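Chemist: heads up, no residue letters with this:
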């Protein structure tokens, strides 16, 4: 239950009395003598109620109400009025005020109005939260494409972790989309407005690694002309994505560990520490603890990075996502060329589903672009790789079911008619492939 209350009144005796009443009743009270001071300190989406006198020097309660309504029309404002201000207060309620209390008022009257206002505020904020979550979920579905159970779990995990101030380790094969997931963790969290800095640790020469990450002062080493801000300092307030973290030199691992622990760094050639606020997202293909046991990675750093872990399944383990991803990449390539993407035949789709895609999503995107450019069909661009006929048929069946459910918005009767399946058979197949009509109804 919300319990935050702001009281604005130019009379110190009124402020003191109201604060005593509300504090004894368990409310968190903040006092202001001027409306202007309240506005300058009011947080966005304030989780409470504002109580304000109508007549005050400078900005009065009605002007305050107008300003608050412009920023947040659902913020409850209770006005305190003298006897002559009652008609004015009634008009203010027509303009959005929650309630008015005529002085002198009893503590019981104030508490009753305040509790009702707080209940309303709680409902409004909860409704906003649900709408924001639905919007984020929809945006994420358009960024991390796929309907497989693994992708649905990954999207839920990303939404859960995006808002948490923890470091994340992403594990996955080459081309599986680790940087895209890292970008989502940044874009869907509170650091979205700050920098997102991506570094491939395997692509930085060891001799330049320290200067690249930490920066340097002028003359710190031969050729260091002028001061340079490193990637970690540049990302202050935001996110650093360290791909192929297992390739980081051991000496720099120790320095990164210190940055994580102390939230401070030193440029090369400097004696002064710089405070930084960073979230580290690292990505790796091998198991970092196994690398540590082999002496190639610091075990303490591995634990610091792996506060939370996300595993990206290779494309061969989520074949039901292949048609959707292929269509997305082919359409994007065709749009860039101002032409229509060629349709896929059944045989071509079967070959897409049969291929093991060792390059994962990156390889699939390349094949889709070649298909859109007319440089080879999927049937010639990829080759079957040892999947049995029954496995291919299962994957194709799951895709057909998913396409029909999506086309008919989860309407079971329409899907039965389109696929010419009895209800019991359809239910059994949907259960076997982990499909639920609720995932396609748009609810």
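Modeler: Alright, I've got the coordinates. Since we're looking at a predicted model, the values are computed, not measured.
Chemist: contacts and neighbour counts: CA atoms only from here.
Modeler: Fine.
Chemist: packing partners for the top helix by length along the chain?
Modeler: In the chain, assigned by DSSP state H, the helix with the most residues is helix 107-141. Under the contact criterion of 3 or more CA pairs under 8 Å, 6 or more residues apart in numbering; DSSP states H and E, helix 107-141 touches helix 12-24, strand 48-53, helix 149-162.
Chemist: Turn the ones you listed into TSV, including distance to residue 184 and mean neighbour count.
Modeler: Formatted as TSV, the helices and strands packed on helix 107-141 follow (distance: least, CA to CA, whole Å; neighbours: other CA atoms under 10 Å):
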stretch	distance to residue 184	mean neighbour count
helix 12-24	42	15
strand 48-53	31	25
helix 149-162	7	17
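Chemist: In addition, the following structure is provided for comparison:
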């Protein structure tokens, strides 16, 4: 169901505020009123409307001063200015500063409706259904991406989600599933870079009792567990060549055989996959199968880094706060305007995931209802130290482990591979991945 457009109406004349508010509500808009610029900014800390309609001449903060604050703190939010003292000078000043429209009181009903609709055509995302709730955005880049995603969501095709770590690929995959004919069936996500090859094979394709070390019962695997639904293969670029081949066979034949099973079972799932690696380069290097790539990449959705959509930062921060408020008891009600400006100006190498983490820390540490700049300064300084992702931490462990085991074996690859429980070929691949030369340890030993 299409929601009503939200308008924030600002005027220090109480009677006109009430009268115009009733008129706008009768036109089908959701209207919130504020009796001053300061009150409007307070309201904007909690929720973003689609349009601000403000009087020009107000005590304290006038309409242009309010617009200036909105322009800095709520990028892209259109503002229409009204005044009973209209003049060519006022109109030129307003429109040159970026105000969307300028209306003279008494407000002409048709002119008001026309100007509002023109502003909303720019302000309201083209995607105004449930997608707006799933993936909130004001970014033109993201709005275009959501339009594309909404078109392909009902299609039973494979989609490859690419983009930097933390950019929201898993959230987009969930949105694709929720908008597809498979939405009433399971959505199962599996991280291909977070487990050993043997365990990953079992999780992908399943096993029967006794076919997997430590197993005490049968395990169907995601292609059977998600029957009728969707499987998301996260970090699909981390699949070993052997598992790439088995996955390709499952996708091509729509049949899966569990480890230790004598017969295959039919699969009925939609496969989504994600990666922050350049799979085209990986194909050129021979580390990712070309035929599998084209099976997974029937359609590609590339998510932008957060720095490419800065207008979304305040929106995402406020939404994260609202979600935290529903999950846990907290006295925090919002961010100060200065705090939101600080978030918008910060660097986010960890993208949306890092922003959400900062908001969660701020809520946990806040001792007052409104999160201010002083608290955020410390949290942002700590976050710049970049806590590693799971894959980064695993890679660092592997590197240190390989150095240690080569020192123990004086660079003898056969012995090192035996201690690591790998064959020589796999062990050499590990060394190559981390740029480690086994011969260097033999030379050091001779010295």
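Modeler: Everything's here; your move. What you are looking at is a predicted structure, and each value in this text was computed from that prediction instead of being measured.
Chemist: Got a TM-score for the two of them?
Modeler: The TM-score (TM-score structural alignment, normalised by the length of the first structure) is 0.54; 253 aligned residues with a CA RMSD of 2.5 Å.
Chemist: Please spell out which residues along the longest helix of the first structure are buried.
Modeler: The neighbour-count check on helix 107-141 of the first structure (16 or more other CA atoms under 10 Å) flags 110, 114, 117-118, 120-122, 125, 137, 140 as buried.
Chemist: same question, stretch 304-314 of the first structure
Modeler: Here stretch 304-314 of the first structure shows 304-306, 309-314 as buried, counting by 16+ other CA under 10 Å.
Chemist: which residues in the second structure does it align to?
Modeler: Using TM-score structural alignment, the residues of the second structure aligned to stretch 304-314 of the first structure are 295-305.
Chemist: centre of the chain versus that stretch, how much separation?
Modeler: Here stretch 295-305 of the second structure is found 14 Å from its chain centre; the criterion is CA atoms, centre = their mean, to the nearest Å.
Chemist: again with stretch 272-279 of the first structure
Modeler: Distance, centroid of stretch 272-279 of the first structure to centroid of chain: 23 Å (CA atoms, centre = their mean).
Chemist: once the structures are aligned, where does it end up in the second structure?
Modeler: The aligned range for stretch 272-279 of the first structure is 263-270, by TM-score structural alignment.
Chemist: do the same with stretch 364-373 of the first structure
Modeler: Mapped onto the second structure using TM-score structural alignment, stretch 364-373 of the first structure covers residues 355-364.
Chemist: Could you find the closest non-adjacent residue to residue 242 of the first structure?
Modeler: The shortest distance from residue 242 of the first structure to any non-neighbouring residue, by CA to CA, 6 or more residues apart in numbering, is to residue 282 (4.6 Å).
Chemist: Can I take it that that neighbour is in a strand?
Modeler: Yes. Residue 282 of the first structure: assigned to a strand according to DSSP: H, G, I helix; E, B strand; the rest coil.
Chemist: average distance between the helix or strand encompassing residue 368 of the first structure and the second structure?
Modeler: Secondary-structure assignment from DSSP states H and E places residue 368 of the first structure in helix 360-372. By mean CA distance after the TM-score superposition for the first structure, the fitted helix 360-372 of the first structure averages 1.6 Å away from its aligned residues in the second structure.
Chemist: Assign a three-state SS to residue 9 of the second structure, would you?
Modeler: Assignment for residue 9 of the second structure (three-state DSSP): strand.
Chemist: what residue of the first structure matches up with it?
Modeler: Under the alignment (TM-score structural alignment), residue 9 of the second structure maps onto no residue.
Chemist: these two touch, right, residue 9 of the second structure and residue 31?
Modeler: Yes. Residue 9 of the second structure lies in contact with residue 31 (CA atoms under 8 Å); the separation is 6.9 Å.
Chemist: quick one: which of those two has more around it?
Modeler: residue 9 (24 against 20; other CA atoms under 10 Å).
Chemist: Please report the distance of the more buried one from residue 79 of the second structure.
Modeler: 10 Å (CA to CA, to the nearest Å).
Chemist: Common neighbours of those two, please.
Modeler: The contact sets of residue 9 of the second structure and residue 79 overlap at 52-54 (CA atoms under 8 Å, 6 or more residues apart in numbering).
Chemist: Excluding residues flanking it in the chain, which one is nearest the residue positioned nearest the centre of the first structure?
Modeler: Note on the first structure: the residue nearest the mean C-alpha position is residue 188, at 2.1 Å, using CA atoms, centre = their mean. Sequence neighbours aside, residue 162 is the residue nearest to residue 188 of the first structure in space, at 5.7 Å (criterion: CA to CA, 6+ apart).
Chemist: ok, the one you found - contacts?
Modeler: Contacts of residue 162 of the first structure by CA under 8 Å, 6+ apart are 184-190.
Chemist: go on, residue 279 of the first structure?
Modeler: 165-167, 237-240.
Chemist: In strands only, show me those residues.
Modeler: Among the contacts of residue 279 of the first structure, the members falling in strands (DSSP state E) are 239-240.
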